[in-house]
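Visitor: A structural model of the following input is requested.
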Amino acid sequence: MPYILFPERLGKESIKDVGGKAANLAELVNAGFPVPEHFTVTVEAYNEFVRSNRLHEQFTEIISKIDFQNVESLKENCQKLRDLILNARMPSLIYEHIASAYKKLSMLPETREIPIEMLRAGRESVFVAVRSSAVVEDIAKASSAGQYESILNVKGVDQLIDAIKRVWASLYTDRATYYRYKNQQPIETAIGVIVQRMVQSEKSGVAFTVDPTSPVKGANRIMIEATWGLGETIVQGQVEPDMYFVDKTTGQILEKKVGHKILQTIRDQKTGETIKTNIPQELQDVQVLSDEEILTLAAYCKKIEEHYNFPQDIEWCAERGKIYIVQTRAVTTLQEHEEKVEERGAEQKERKVILQGFGASPGIARGVVKVIHDLNEMGKIEKGDILVTTMTSPDMVPAMEKSTAIVTDQGGATCHAAIVSRELGIPCIVGTRSATTTLHDGDKIIVDATHGAVYLDTGET
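Guide: Alright, predicted model coming up:
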């Protein structure tokens, strides 16, 4: 197996060779969808890196010492595993193959941001995104949402080699290691790495080919979320995105909700680094995608679902008026929760709503509030509590698993809190804007995520 593969030689059956994300991207490229130019550092390259540095025996020894019920044990041993990878030498042959593929990527007409003469002289190279593609990632029953690292705006061979090792090392973050343990996946596993032309997105977001909050009743509704800049702010729940719904059969726009968007992620033109900055005030309440762009993207989404014959979770971006697909994976939660709880929502009609947001994972739950301001407070969460926070992250998954419901200040239907809550089958309300200030530790509340409402629990039935 080669150390480097371009998508023309891959397809959806190539998961064991390049990981799930890269296999799906290759499938899209070969089916004619607009995907940014890229190559993949194969699983074999990672395995050879491990072999040449004699890491396997050390991995086995360290993993055997992890007590997965002890946070400190998990943290200490995972750091040792990551350090082994970060401090190991990249084999010269793999280095040469990566450098050659990167040069080829930089020379492609579509990737050129700089004069071709400078590229030929070896003085300049293209910005790329370096993204994980784990063998156990993005498969139908486990989304691994946010578990592995992606590094944006990487430029130059040395930075690229460093970024690839960082992605390899992210196999052993505390959260990723614990996630594999909880989902009965191999602790020691392998990973591919996608090196993709960095699209400098003016607009970006996520689309589902079913309504993720109601996948049975909403099977004919394509849902699109959109914001300015790069899409990280949506996935990380740092922005209130626009939300558009399109009828899958007729292609008509059914509904548009324009979000109040404050923060964006962009590339700093001076330093080349990825930064977060405020969106200009005149754009904060403006519809991101034109109606024509909404319909173009929805048509792509419908065709991708038809290609896979299964509902898809799609990441997209737009640069200079062109829409690109940067990821697709199977929707991992297709069970309908509304049918069990919809009638119970009538019980709440006479109660006073103290907080309103978007019901991202339907259901009703009651419990005691625990407000989490940072990761150091996760120990407060006991089984059956309601987790209230600005936005969840992959590091919060152990606390989320104990919670009976989740309420956040920020986020939309495709943010981390929403995705994980749907996988766990617990109610979740996002985008309340003020949950962490309105609610306090010890408050007893009812979370009606079917209707996006929070009530004080007076003990009445």
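
Visitor: drop to CA atoms for contacts and neighbour counts, all remaining ones
Guide: Noted.

Visitor: As a check, name the ranges of all strands in the stretch 351-461 of the chain.
Guide: 353-356, 358-361, 364-372, 386-389, 405-408, 428-430, 444-448, 453-456 (DSSP state E, counting those that start in this stretch).

Visitor: So what's the residue count around Ile85?
Guide: 23 (other C-alpha atoms under 10 Å).

Visitor: what about Thr438, distance to Tyr179?
Guide: Between Thr438 and Tyr179 the computed distance is 32 Å (C-alpha to C-alpha, to the nearest Å).

Visitor: The two: which has the busier surroundings?
Guide: The neighbour comparison of Thr438 against Tyr179 (other C-alpha under 10 Å) goes to Tyr179, with 21 against 10.

Visitor: any chance of the strands of the stretch 351-461 of the chain in JSON lines, with mean neighbour count too?
Guide: Listed next are the strands of the stretch 351-461 of the chain as JSON lines, based on neighbours: other C-alpha atoms under 10 Å:
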{"stretch": "strand 353-356", "mean neighbour count": "17"}
{"stretch": "strand 358-361", "mean neighbour count": "28"}
{"stretch": "strand 364-372", "mean neighbour count": "23"}
{"stretch": "strand 386-389", "mean neighbour count": "28"}
{"stretch": "strand 405-408", "mean neighbour count": "30"}
{"stretch": "strand 428-430", "mean neighbour count": "34"}
{"stretch": "strand 444-448", "mean neighbour count": "24"}
{"stretch": "strand 453-456", "mean neighbour count": "21"}
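
Visitor: To check against the first, give me the structure of this:
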Amino acid sequence: MNTIRNLFPEDIEELRHLLQTVYRAIYLYQHDRSARLEASMRAAIQSCMPFLERFKPHIPAYKQRYIELLKQPDRMAPYDLIICFDRAIYELHTRLKSGEIANRLPWSKELRDLLNERQEPAPESTEGDDAADTERVDFLTSGVGASRGEAAGVARVILDSVALAKVQPGDILVTPMTDPSFLEVADRIAGLITDRGGLVCHAAILAREFRLPCIVGCRNATQVIPDGEPIMMDTTAGIVTRIAK
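Guide: Predicted structure coming up:
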């Protein structure tokens, strides 16, 4: 039986390294969109194709199209390539979360954990940060600034993608983590804040493509930021504050 459980451990480690390399290449390209870094990103994505091809037969046909598109990377603009690759990994992950069905697929717990990861570059030094920021009376939460900029607007706390219809132009979306349905409101919001994730999570990658200020990994943003509250987000400091009324 051809299952990941029967593969050599080196295969899992190879895939782990490849995914880490791809997401780091995407991260670097999004911060300096040079031809050299674009070529490096494209090569990294192609290095994952043998693994994606191996998994493709085990997912529904309509989800396989993202892997198929990646076979023709030269026809894709960098934006399309980034979105398509991240969506392909997302589709594998969501299939693995499908409960009883997932238990019959050739994915071990180790691979499920691996596909759920977002490998991050080494964190930058935070020496000299002003800890007093977290003591301000208007302070709400803090996290990692994943896409640069500042934004002010009404917080729209969304716990379920079905509720995205509530998002109005200029709102700041506050959510546990984004999924592909986020694209419906990406051109409508002023900023993005998430409970989970790191510098190369789904939310961070898409925020950089849409030039949206983004703070990820706040842990408690959806709990401490009231829906409808006017807020300010500063991605340089990684903090979210209340706007005095």
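
Visitor: Which one, of the strands of the stretch 351-461 of structure 1, ends up nearest to Asn87 of structure 1?
Guide: Nearest of those to Asn87 of structure 1, taken as C-alpha to C-alpha: strand 364-372 at 34.5 Å.

Visitor: Identify the residue of structure 1 aligned to Asp113 of structure 2.
Guide: For Asp113 of structure 2, the aligned residue in structure 1 is Gly229 (criterion: TM-score structural alignment).

Visitor: quick one: contacts for that match?
Guide: Gln200, Ser201, Glu202, Lys203, Ser204, Gln264, Thr265, Ile266 (C-alpha atoms under 8 Å, 6 or more residues apart in numbering).

Visitor: excluding its backbone neighbours, what's nearest the third one?
Guide: Residue nearest to Glu202 of structure 1 in three dimensions, not counting chain neighbours: Gly229, with 4.8 Å by C-alpha to C-alpha, 6 or more residues apart in numbering.

Visitor: Next: the fifth one.
Guide: Residue nearest to Ser204 of structure 1 in three dimensions, not counting chain neighbours: Cys317, with 3.9 Å by C-alpha to C-alpha, 6+ apart.

Visitor: burial of the one you found, as a residue count?
Guide: Neighbours of Cys317 of structure 1 (other C-alpha under 10 Å): 27.

Visitor: Same question for the one 5 residues further on.
Guide: By other C-alpha under 10 Å, 10 other residues sit near Lys322 of structure 1.

Visitor: and the helix or strand hosting the residue nearest to Ser204 of structure 1, which residues are buried?
Guide: Assigned by DSSP states H and E, Cys317 of structure 1 belongs to strand 312-319. By neighbour count on 16 or more other C-alpha atoms under 10 Å, the buried set for strand 312-319 of structure 1 is Gln312, Asp313, Ile314, Glu315, Trp316, Cys317, Ala318.

Visitor: which bit of structure 2 covers that strand?
Guide: Counting by TM-score structural alignment, strand 312-319 of structure 1 has no counterpart in structure 2.

Visitor: What angle do strand 312-319 and the next helix-or-strand element following that strand make with each other?
Guide: Using DSSP H and E, the helix or strand that follows strand 312-319 of structure 1 in sequence is strand 322-330. Counting by axes from the mean of the first three to the mean of the last three C-alpha atoms, to 10 degrees, strand 322-330 of structure 1 points 160 degrees away from the direction of strand 312-319.

Visitor: and strand 322-330 of structure 1, which residues are buried?
Guide: Judged by neighbour count using 16+ other C-alpha under 10 Å, the buried positions of strand 322-330 of structure 1 are Ile323, Tyr324, Ile325, Val326, Gln327, Thr328, Arg329, Ala330.

Visitor: ok, the buried residues of strand 312-319 of structure 1 vs Asp83 of structure 1, which is closest?
Guide: Nearest to Asp83 of structure 1 among the buried residues of strand 312-319 of structure 1, with distances taken as C-alpha to C-alpha, is Glu315, at 31.2 Å.

Visitor: which residues does the closest one contact?
Guide: Ser204, Gly205, Val206, Ala207, Ile325, Val326, Gln327, Thr328.

Visitor: Tally up the residues packed near the residue nearest to it when sequence neighbours are not counted, please.
Guide: In this structure, Glu315 of structure 1 finds its nearest non-sequential neighbour in Val206, 4.5 Å apart by C-alpha to C-alpha, 6+ apart. For Val206 of structure 1, the count of nearby residues is 26 (other C-alpha under 10 Å).

Visitor: Confirm that Val206 of structure 1 sits in a helix.
Guide: No - with DSSP: H, G, I helix; E, B strand; the rest coil as the criterion, Val206 of structure 1 is located in strand rather than a helix.

Visitor: now it: how far from Ile151 of structure 1?
Guide: If you go by C-alpha to C-alpha, the gap between Val206 of structure 1 and Ile151 of structure 1 works out to 19 Å.

Visitor: Show me where the stretch 1-150 of structure 1 has its helices.
Guide: 15-18, 20-30, 43-52, 56-64, 71-87, 92-107, 116-120 (DSSP state H, counting those that start in this stretch).

Visitor: What residues of the fifth one count as buried?
Guide: It refers to helix 71-87 of structure 1. Buried-residue list, helix 71-87 of structure 1, by 16+ other C-alpha under 10 Å: Leu74, Lys75, Asn77, Cys78, Lys80, Leu81, Arg82, Leu84, Ile85, Leu86.

Visitor: list the helices and strands it packs on?
Guide: On a contact count with 3 or more C-alpha pairs under 8 Å, 6 or more residues apart in numbering; DSSP states H and E, helix 71-87 of structure 1 meets helix 56-64, helix 157-169, helix 174-182.

Visitor: mind putting the ones you listed in TSV, distance to Val35 of structure 1 included?
Guide: Shown next, in TSV, are the helices and strands packed on helix 71-87 of structure 1 (distance: least, C-alpha to C-alpha, whole Å):
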stretch	distance to Val35 of structure 1
helix 56-64	35
helix 157-169	20
helix 174-182	27
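
Visitor: Out of those, which gets nearest to Ile15 of structure 1?
Guide: helix 157-169 (16.4 Å).
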